[in-house]
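Trainee: Build me a structure from this.
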Amino acid sequence: MARQNARRRTATAPDAPCPCGLGTSYESCCGRYHSGQAKAPTAELLMRSRFSAFAVGDVPYLRQTWHPTTRPSRLQLDPEQRWVRLEILTALDGGLFDSEGAVEFRAHFQEGAHSGSLHEQSRFVREGGNWLYVGPLSPVVVE
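Mentor: Below you'll find the predicted structure:
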């Protein structure tokens, strides 16, 4: 999901549909997490907001929501890769009263004429009231 170290931010109109797929506007959905107006209350919503951050190129948000023990020292997004659709397959724990959770998802991308997807089951923890992405629970599959 990463290559070029830049804060590549795609222009996203506030009333445009949110990339995470929940069917609401970007501003009222993941945009409020990206801007710091709100914190994702569940692991699944953090996963959705991270997908949207990849879609709009919000590198600072991705780094901020990555657990410090697994966060890469540099994050580089590939400018040729567009993240176009997210499917949440399962969510285990990660609710309002949980401290850990797992979300299995399939993230679809377009790279030139090639379409593909990334399938991962991710681990999340809540620390200091914030959900953080830790990493994959099983090998990541790129199809």
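Trainee: rest of the way, CA atoms for contacts and neighbours
Mentor: OK.
Trainee: Tell me where this protein has strands.
Mentor: Here the chain has its strands, by DSSP state E, at 81-93, 100-111, 114-127, 130-136, 141-142.
Trainee: looking at these, which is closest to W66?
Mentor: Nearest to W66, of all the strands of the chain, is strand 130-136, at 4.8 Å by CA to CA.
Trainee: T69: how many residues sit nearby?
Mentor: 8 (other CA atoms under 10 Å).
Trainee: Can you name the residues that contact it?
Mentor: Listed by CA atoms under 8 Å, 6 or more residues apart in numbering, the contact partners of T69 are V134.
Trainee: okay if I get the strands of the chain as TSV plus mean neighbour count and distance to L62?
Mentor: Output for the strands of the chain, formatted as TSV (neighbours: other CA atoms under 10 Å; distance: least, CA to CA, whole Å):
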stretch	mean neighbour count	distance to L62
strand 81-93	17	14
strand 100-111	19	15
strand 114-127	18	13
strand 130-136	20	9
strand 141-142	12	20
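Trainee: want to put them side by side, so please do this one too:
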Amino acid sequence: MRSRFAAFVVQDEAYLLRTWHPTTRPGRVDFEPGMRWTSLEIQDVSEGSPFHITGTVTFRANYTFRGKPGELREQSRFTRYEGAWVYLDAIVD
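Mentor: As a prediction, the model looks like this:
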């Protein structure tokens, strides 16, 4: 989760697509002009250990958009795909 947040910060589309499950991965990532991600707070993690094939991460990400502060709250679902953890989808608050 932290690496994907960092990829959004630096707009690393290749990394984001590589770490997205192929069944839910978009063709491209559209970065919002004027969006600046500022911090990430992991609030909860369930499963996701070496013994699991799925896991969830609940987080709050802060940003500024055209100079105005905001936050995104999300519960992200991850799964193992070809031996690596990949982002599957999310439930957004």
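Trainee: TM-score of the superposed pair?
Mentor: Once superposed, chain against chain, the TM-score is 0.94 (TM-score structural alignment, normalised by the length of structure 2); 93 aligned residues with a CA RMSD of 1.0 Å.
Trainee: just checking, what's the longest helix in structure 2?
Mentor: When structure 2 is parsed with DSSP state H, its longest helix is helix 2-10.
Trainee: For E13 of structure 2, see how far away the alignment partner in structure 2 of G128 of structure 1 is.
Mentor: With TM-score structural alignment defining the correspondence, G128 of structure 1 maps onto E82 in structure 2. Distance, E82 of structure 2 to E13 of structure 2, by CA to CA, to the nearest Å: 20 Å.
Trainee: The two: which has the busier surroundings?
Mentor: Regarding E82 of structure 2 and E13, a neighbour count based on other CA under 10 Å identifies E13 as having more, with 15 against 7.
Trainee: Structure 1: which residue goes with that one?
Mentor: Checking TM-score structural alignment: E13 of structure 2 goes with V59.
Trainee: do I53 of structure 2 as well
Mentor: That one, I53 of structure 2, aligns with S99 by TM-score structural alignment.
Trainee: so what's its match up against?
Mentor: Contacts of S99 of structure 1 by CA under 8 Å, 6+ apart are V125, R126, E127.
Trainee: Which of these sits closest to V103 of structure 1?
Mentor: V125 (11.3 Å).
Trainee: ok, that closest one - contacts?
Mentor: Per CA under 8 Å, 6+ apart, neighbours of V125 of structure 1: A43, G94, S99, E100, G101, W131, L132, Y133, V134.
Trainee: Wait, S115 of structure 1 touches F109, no?
Mentor: Yes. Contact criterion CA atoms under 8 Å: S115 of structure 1 and F109 qualify, at 5.8 Å.
Trainee: What about P72 of structure 1, how many residues nearby?
Mentor: 11.
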